[in-house]
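> What follows is a predicted structure for the sequence shown.
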Amino acid sequence: MQFKHMAFFAIIPLLVFVACDSKNSTEEKIKYPKISLTTVRGVNLEIITSENTLAFSNYQNKALLINFFATWCPPCRAEFPHLNKLREKYKNDFEIINILVSDKKSNEDMLAFMNEFNIQYPTTNGVSNELFAQHLGGIKTIPTMYLLKKDGSIMEKYKGMVPEEMLESDIQRAIK
């Protein structure tokens, strides 16, 4: 009987040690996906993600405005002229990337839409757009924009229409 008690008390610390081992094989490591988006003009945009950064391989050392939009969205349409001006003004240090969500359009329809609104910056279309939106926690409001600094860190998240002056002030800080 005494042997059983000794064996029981010897096994308890061993079980606690094994259960608390940080190298437990069931522990999952956080994995950040590499995402590939395709523009309506057929250019691939590779995005390497981490906890709080989005590194676009095509746009290193540029501040980026990631604009989640839909063609049917009146506020999205109203912002395009302002976004076009800001892109032109800061073109050496800044780029805008449109990500079409909640809208199924062919690339041909999207090119016509881009021509109608004089959109010269990259616009992506396809299933990967929704996956990218999910990676960022989902897009519940359209438009939603993310402003990234030159190092890829997320500086601001905007939901809904953003005053042009506020956006320009933030862009100036992002490109520094």
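It's in.

> make it CA atoms for all contacts and neighbour counts henceforth
Will do.

> ok, now which ones touch the closest residue to Thr49 other than its chain neighbours?
If the residues on either side of it in the chain are set aside, Thr49 comes closest to Tyr32, at 5.6 Å by CA to CA, 6 or more residues apart in numbering. For Tyr32, the contact set (CA atoms under 8 Å, 6 or more residues apart in numbering) comprises 48-51.

> another one to put next to it:
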Amino acid sequence: MISIKPLLLSVILLFVTGCNDKKEKEMVPTEQIEACTGPKEQNISEQNCSENNNSNLTKISTMSESTTILKSIKDETHGVMVDKNRFIINDVKQPVVLVNFFSTWCPPCRGQIPYFEDLQKKYKKELFVTGILVNDDANATKLEQFYTKYHMDYFVSSDIENNYVTKKVIKALKLDANFTLPLTVLYKNGNYYTHYEGPVPVEMIDHDIRTAIKEK
């Protein structure tokens, strides 16, 4: 009996270790759960979300950087990748991107909008301006009238995916869900540069754009 006990103890330890390993393999990272339960993104298949137990870090990285298609009422589309402090518009060559989150019912937003068109014309080769409509239920007709009245001759997304993109951006900026409008964010080569909460003088934005352009 004395010679059998060490063998029995080894078997028990082997069994316990095997259970712990299995438990660790079945744990699903939080990021994977969030990616599967959040809004759908372009290039994420249903199969990816159903294979949680077989997921790995490479798949999580791919999912977080997937392209979301934004669409305007003029049927213009742009694919964007939003990941932490990055905002990349796939088919845009300008190094500096200005993203303005606004609503048609917001007086400060309306007052600031015309200046964005001027900035895009001024820095045509270096700056791309895009508007993201949020918290707004205006129909297509009212939106078109609004865009014409305030000379929004730049890409303005009125797509349902705006909600998803907005949540990603405010999370990266560590802002409250009820953030102040307008919210304007500058990105340089896809990376966060600076942002402004509420209305700010156009001279300040102009200065930051020029500084971003000059920086290597």
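Good, I have the coordinates. In this text, all values refer to a predicted model and were calculated from it rather than measured experimentally.

> Work out the TM-score between the chains.
Taking TM-score structural alignment, normalised by the length of structure 1 as the basis, the two superposed chains have a TM-score of 0.83; 175 aligned residues with a CA RMSD of 2.7 Å.

> returning to that earlier point: could I get the contacts of Tyr32 of structure 1 as CSV with distance to Ala112 of structure 1?
Below are the contacts of Tyr32 of structure 1 laid out as CSV (distance: CA to CA, whole Å):
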residue, distance to Ala112 of structure 1
Ile48, 30
Thr49, 31
Ser50, 35
Glu51, 36
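
> who wins for most neighbours among those residues?
Using other CA atoms under 10 Å as the neighbour definition, those reach their maximum at Thr49, which records 19 neighbours.

> Trace that residue over to structure 2, please.
Taking TM-score structural alignment for the superposition, Thr49 of structure 1 sits opposite Val82 in structure 2.

> ok, which stretches of structure 2 are helices?
When secondary structure is read from DSSP state H, structure 2 shows helices at 5-26, 30-37, 46-50, 57-64, 107-122, 140-149, 162-172, 202-214.

> hang on, the earlier thing: and which of the contacts of Tyr32 of structure 1 is nearest Met1 of structure 1?
Distance from Met1 of structure 1 was checked for each of those by CA to CA. The minimum falls on Glu51, at 54.7 Å.

> if I pick the closest one, what's in contact with it?
The contact partners of Glu51 of structure 1, by CA under 8 Å, 6+ apart, come to Tyr32.

> repeat for the one 3 residues further on
For Leu54 of structure 1, the contacting residues are 47-48, 148, 152-154, by CA under 8 Å, 6+ apart.

> redo that, cut-off 6 Å
In this structure, Leu54 of structure 1 makes contact with 48, 152, judged by CA atoms under 6 Å, 6 or more residues apart in numbering.

> With Tyr146 of structure 1 instead?
With contacts defined as CA under 6 Å, 6+ apart, the neighbours of Tyr146 of structure 1 are 65-66, 156-157.
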